[in-house]
Each structure stands twice: as C-alpha cells, then as structure tokens.
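*Asks:* My questions are about this predicted structure, shown below with the sequence.
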Amino acid sequence: MRWLVTGANGFVGRALVRQLLEHGLPGGRTLTQLAITDLALDDSPTDPRLLPLPGDLTQPNTWAPAFSTPLEGIFHLASVPGGTAEAQPTLARVVNLDATQSLLDHCRAQTERGCAPPRLVFASTIAVYGAALPPEVNDDTPAAPHMVYGAHKLMAEIAVAHASRRGWLDGVSLRLPGILVRPPAPTGQLSGFMSDFIRELSHGRPFTCPTSPGATTWASSLPNVIHNLLHAAVVDAKRLPPSRSLLLPTLRFSMAELAEAIGRVHAVPAAERVRWAPDERIEQLFGRFPPLRTFAAEHAGFVSDGDAETLVRQSLALA
C-alpha cells in the first residue's frame, strides 16, 4: 500500500504520519511506502517506508514524484488557513484551489492509465457554514462561507465530489472543527486562543480569554481528528452521502464549561484563573456555535470525543 500525506509537517500532518507509520490503516492494512510533502520536512527520516518530497505544491512539477508509482490514497491536509487566507487571498487561492485542482488532475491521470482510483481524504472545514449560523446545524444546513478560507474549501469539496462521480478518484471531504491543542506557534489561525486556553489553564497558569464565558464553540481533540481521518481512508463509499462531504461529530461547549472540565481533569482552579475580555470579532466567529446534528457522519462510523473531560485529556496527548 502506497499513500501520500500533503501538509505533512503541519500540526495534524505530523501526528497523522506518526500514526500511519506506527499502526498503518484501520483493519490491519500496512503501508509499503508513505510519501510526505510540505514546503519543508524534517531531515533524515528514520523509517525506510518514508519518501520525503519537500517542495511547493503550487509548482507543476512537485506532484510528479508522488505519482511516479500509483497511489492507493492521499490525505490532503495542505492549506493556507483562516487568518492568513484573509490577509493574503491570492496566495490562499493558489494553494487552496489551484494546488488542489492539480492534485485532482494527477489522480485523474493515474486512473486513466488503467490504475485504481485513489481514495482522497480532503481536510475541509466548518468555516464553509459561515458566521451567521441557524439555530441548529445539521446535514441539510446550506454552506454559506463568510471567510476566504471557507469559500476555498467549499469550492474544493465540489471539485472532489465531481471527480468522484466521474470515477477519477474516490473522495471524502471532512469538515473539521477546531482542533485542540495546537502548539504555541504563529499559524495564522484566529481560533488559536482555544489551544492556549487549555494549555495555560491545564498548567495552572492564568489566561485572558477573548470571548465571554458563555461563548459556545465546536472542537475536537487531535487524537479524535486523527481517528476520523484514518476512518475516512477505509470507510465504504456506499456509506457516504452523494456530496461526499461530512460534518464530523464534535463537541459543543461554552468556554466556561471548558474551564470547569480542565479544572476537574487537572485538579487546578482553572475557572478562577480566567480573565474574560470578549473581542466582538472573535466572539462572532468562534463563540456563537449552535447545537449540531451529524447523522450522516455517525451513520458512516465517525465519532466525537464524547465529553469535555475526554477532550481535555486527549487534547494534550499528542501535543
């Protein structure tokens, strides 16, 4: 089995690569080679199954080495995320749309050479729903992206679904929620404060939160997201909706509830150490999430963390 991970040096990508090398794919499916690509990769890979392919995915010759031998599947994680996409929309378009279309073209070329269509697991985002959310979000909620990042991801979802219908690939797009906890580094993601919230309070340190205590959001732990990405690699296409896009099961909680869960898990007075300093833009983007229902994803076997305390425990497990 030969797979490719794009964005392999990112927060999710690094954890996914580790999991693939240590455990393979669900069902005991082992890897013979794992091609990984990003602008820069760690030096001297120690696992002989790794094929490092550092490079810029916006350049036409970057994809060729990954497809030199047929791929069984691809995890496409590479992107220009939210805040950076807003500040640099042209760069975001080139990476999020043009490079993705180039990937789809290579999948089509592989299939037209008589090889099996590869499974493509595309990392989309809940940002496709926009900022003005209805009282409940479910499988029938229309996408109405407000930010550049969400618009690009929705366009790519449509391209993945179209290519799947044509038989050029076998795609599934996962609308990922906020993922916790991200490392303390500048990533351009406006939701990064949630990772800082868990990290700082878990260590008993005070934290100034840019939302109100009642702000509600959706989030999943990194281990939970990795589990769902791996499940997407093997799930039967008959269990997927025609759109090939899924809103993943995830937790909804208020920031005050998250602080209380941190306190219970780590035995620290977390709720007492939060200073609430609401920022209207942050509150609007990340603090007004309604209840959600994810029947299609649950039917296909995808799962959430279960409860806030489990999310807190798992969120630092792979950090």
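*Replies:* Arrived safely.
*Asks:* C-alpha from now on. contacts and neighbour counts both.
*Replies:* Fine.
*Asks:* Which residue, other than its chain neighbours, is closest to V137?
*Replies:* L292 (4.6 Å; Cα to Cα, 6 or more residues apart in numbering).
*Asks:* Now do the same contact list for that neighbour.
*Replies:* By Cα atoms under 8 Å, 6 or more residues apart in numbering, the contact set of L292 is 136-138, 252.
*Asks:* Just the buried ones from the residues you listed, in ChimeraX syntax?
*Replies:* Applying 16 or more other Cα atoms under 10 Å to the contacts of L292, the buried members can be selected in ChimeraX as follows:
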select :137,252
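*Asks:* out of the contacts of L292, who's nearest G7?
*Replies:* R252 (27.3 Å; Cα to Cα).
*Asks:* Secondary structure of that closest one: a strand, I assume?
*Replies:* Yes: counting by DSSP: H, G, I helix; E, B strand; the rest coil, R252 is found in a strand.
*Asks:* Count the neighbours of the residue lying closest to it once chain neighbours are set aside for me.
*Replies:* Spatial nearest neighbour of R252, chain neighbours left out: W218 (4.5 Å); criterion: Cα to Cα, 6+ apart. For W218, the neighbour count with other Cα atoms under 10 Å is 22.
*Asks:* what's the next secondary structure element after the host helix or strand of W218?
*Replies:* Assignment of secondary structure by DSSP states H and E places W218 within strand 216-221. Per DSSP H and E, the first helix or strand lying C-terminal to strand 216-221 is helix 222-234.
*Asks:* Tell me what angle that next one forms with strand 216-221.
*Replies:* Counting by axes from the mean of the first three to the mean of the last three Cα atoms, to 10 degrees, helix 222-234 lies at 70 degrees to strand 216-221.
*Asks:* Going by neighbour count, which residues of stretch 207-217 are buried?
*Replies:* For stretch 207-217, by 16+ other Cα under 10 Å, it's 207, 209-213, 215-217.
*Asks:* The structure to be compared is supplied as follows:
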Amino acid sequence: MRVLITGGGGFIGAHLADLLRERGELGGRRIEALALADQALPETAGETAIRGDLTQPAVMAKVATFRPDVIFHLAAVPGGASEADYALGRRVNLDASLSLFEALAASGTRPTVVYASSIAVYGTDLPDLVTPRTPLRPPLTYGAHKQVCEILLADFTRRGLLDGRSVRLPGIVARAKTSAGLSSAFMSDILHALKAGETFTCPVGPEATAWWMSAQRCAENLVHAAVMDASRADPGGAWPLPVLRLSIGDIIDTCSARYGESRRGLVSFQPRPEVEAVFGRYPRLDDASARALGLRDDGSADDLVRRALGEIN
C-alpha cells in the first residue's frame, strides 16, 4: 500500500506520520511507501518527500507520479490566516484541493481520500444540539472552503472516481505556542501555560465551551477513517469527530488537579467577543453516527490534557 499525507510536516500531519511509521500497516495491509507533501520536509530514510505546496504544478505532478492508494489531505492555510489573505486561502484550501481530487481521480485506481474538514463549517448561533441535520453556515472563508471541498469530494465519490470520507476536526491540542494564523491557538496555549506554571490571559471567559481533541487521538481517528466501512453509512459522507465538550473552567479545574491548585490563580480573562462568538459557544454535539463507525474522543478531560501534552499515548 502506498500512502500520502499532504501537510505532512504540520502539527497533525507529523503525529499522523509517526503513527503510520509505528504501525507499518493500514487496514491489515503493509505500508510499502509513505510520502509526505509539505513546504519543507527533512530527509527520512525510506520515505518520499514532496517539497512545495499543492498550488505548484510540479508538486501536483509528483503526487500523481507517486500514485497513492490512500491519501490523508491535511494541507491548509488556517482560519485566521486565510481570513486575512483571501487569495492565499482560496489557492491552498480550495483550488489546490480540487486539483488534488482531479489528479487522484485521473489515476483510475479509485484511491481512498480522507479529507480533514473542520467544525468551522457549522458557524455560530448554533442550536442547543448540533445534529447531522443542522444547517451549515460557516462564519469564516476557511469554513466555507472546507464545506465546498466536502461537497466536491462527495461528488467525486458518487461518480466512482474516489473513495472519499470527510471528517470534521474540532479544536486539536496542544499545538506549539507559535501557531501563527490559528484563531483557536489559545486552546493549546492555556494547556502549555498551566503545565509550566506560567500566567495566561484568556481571550474567552471561563464559561466558554469548545469541542476538544488531542492530536494523538486525532491521528488515530484519521487512520481509522481510512479503513472504516463508510460505504454502508454514507458514501462520500462527512462526520464530525467525537468530541469532549469542555469549558475553559473545566480545563482549569483539570490542570489544577493535575499540576497543583496554584494554577488557578495564573489565568486572567480578557474576553474578545469576536473570538468567543466563534470558539466559545459550542453546544452539545450529536456524534452518534461517527461513534458507530468506531471514531473516538479522548475519554476524559484528564486523559485529553495528558495526551495533548505528551504524558500518555
């Protein structure tokens, strides 16, 4: 089996690549070749590095030449950066994704494509329970492009050209502190600060709720999405990954219990309405269909924190 990860040098891509190297197989089939596509990649013995971005024809040609059986499409310009630079966001998040789908479809092998979509497709002013029937109203260009790519991948799947499955990623933690362009970076930053015993100014209030997942659990879910029997559920469908719905207060409680009660006094609050409106008011999520397919959350707030900060696998 030949496997490609776009965005393979990124936060989630690196976790996914490590997991695939560790397992050496996917769905019971040995991984014979692993390729990572990204702007800059180190040399790794036995792997193919495709340097550059997918907007470059030469890079897309290398992807086509590799002829992957399974593709994890993670490459993207994050929400804040794509909102600030519409042209860049469109080129990478929309145009390059369509070009990738077309190049893969042209191979005639009907490869499996796991597309990393986002809960950004849902929007704001959500009902008390988000269900599969909840209308999608992305509040940012990033979410709009993600929704369009879900539709495109479903259409390629309907036409029998690809075996697509889109998964909507929640807030993934804990990213490095230099998460430039990522509006939800505070979700990772507060974890790093509380573990290290550093002060932190939070841009949302203590009651603000979000949907959380560790990067390690996200990688495991992406791998499972590639091999799960999605055809019986919804060919070319899109599923929100199962989440832990936690408030900032819950995170502070969990970190204080683990790292010491003194952590509580390290957090101050300066809520920014534009951040809280998008990242601090997530309601309950009906993720039953995803759970039925074997996708999982982190189990508990304590396990989320420990897994996100590399204390457990």
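*Replies:* Happy to help now that I have it. It should be emphasised that the depicted structure is a prediction, and the values quoted were computed from it without experimental measurement.
*Asks:* that older thread, I'd assumed L251 was in contact with the residue nearest to R252 of the first structure.
*Replies:* Yes: using Cα atoms under 8 Å, W218 of the first structure is in contact with L251, at 5.4 Å.
*Asks:* what's the spacing between R199 of the first structure and S243 of the first structure?
*Replies:* Distance from R199 of the first structure to S243 of the first structure, counting by Cα to Cα, to the nearest Å: 37 Å.
*Asks:* more neighbours, those two?
*Replies:* More crowded of R199 of the first structure and S243, by other Cα under 10 Å: R199, with 23 against 16.
*Asks:* what's the counterpart of that one in the second structure?
*Replies:* The alignment partner of R199 of the first structure in the second structure, by TM-score structural alignment, is H192.
*Asks:* can you tell me which two in the contacts of L292 of the first structure are farthest apart?
*Replies:* N138 and R252 (13.2 Å).
*Asks:* Which of the helices or strands spans V114 of the second structure?
*Replies:* strand 112-118.
*Asks:* for V305 of the second structure, same thing?
*Replies:* Using DSSP H and E, V305 of the second structure falls in helix 301-308.
*Asks:* Now do that helix against strand 209-214, angle only.
*Replies:* Using the same axes, to 10 degrees: helix 301-308 of the second structure against strand 209-214 is 50 degrees.
*Asks:* quick check: the strand holding W218 of the first structure aligns to which part of the second structure?
*Replies:* Under TM-score structural alignment, the match for strand 216-221 of the first structure is residues 209-214.
*Asks:* And the contacts of that stretch?
*Replies:* Contacts for stretch 209-214 of the second structure (Cα under 8 Å, 6+ apart): 170-174, 243-248, 279-283, 297-298, 304-305, 307-308.
*Asks:* switch the cut-off to 6 Å
*Replies:* 170-173, 243-247, 280-282, 304, 308 (Cα atoms under 6 Å, 6 or more residues apart in numbering).
*Asks:* next one: stretch 8-23 of the first structure
*Replies:* 7, 36-38, 41, 226.
*Asks:* And the helices in the first structure?
*Replies:* 11-23, 82-87, 89-93, 99-112, 148-165, 193-202, 222-234, 255-266, 280-286, 295-299, 308-315 (DSSP state H).
*Asks:* Please convert the ones you listed to JSON lines, extending it with distance to R273 of the first structure.
*Replies:* Shown next, in JSON lines, are those (distance: least, Cα to Cα, whole Å):
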{"stretch": "helix 11-23", "distance to R273 of the first structure": "27"}
{"stretch": "helix 82-87", "distance to R273 of the first structure": "28"}
{"stretch": "helix 89-93", "distance to R273 of the first structure": "37"}
{"stretch": "helix 99-112", "distance to R273 of the first structure": "43"}
{"stretch": "helix 148-165", "distance to R273 of the first structure": "33"}
{"stretch": "helix 193-202", "distance to R273 of the first structure": "7"}
{"stretch": "helix 222-234", "distance to R273 of the first structure": "25"}
{"stretch": "helix 255-266", "distance to R273 of the first structure": "9"}
{"stretch": "helix 280-286", "distance to R273 of the first structure": "20"}
{"stretch": "helix 295-299", "distance to R273 of the first structure": "36"}
{"stretch": "helix 308-315", "distance to R273 of the first structure": "17"}
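*Asks:* separation between H162 of the first structure and T37 of the first structure?
*Replies:* Distance from H162 of the first structure to T37 of the first structure, by Cα to Cα: 25 Å.
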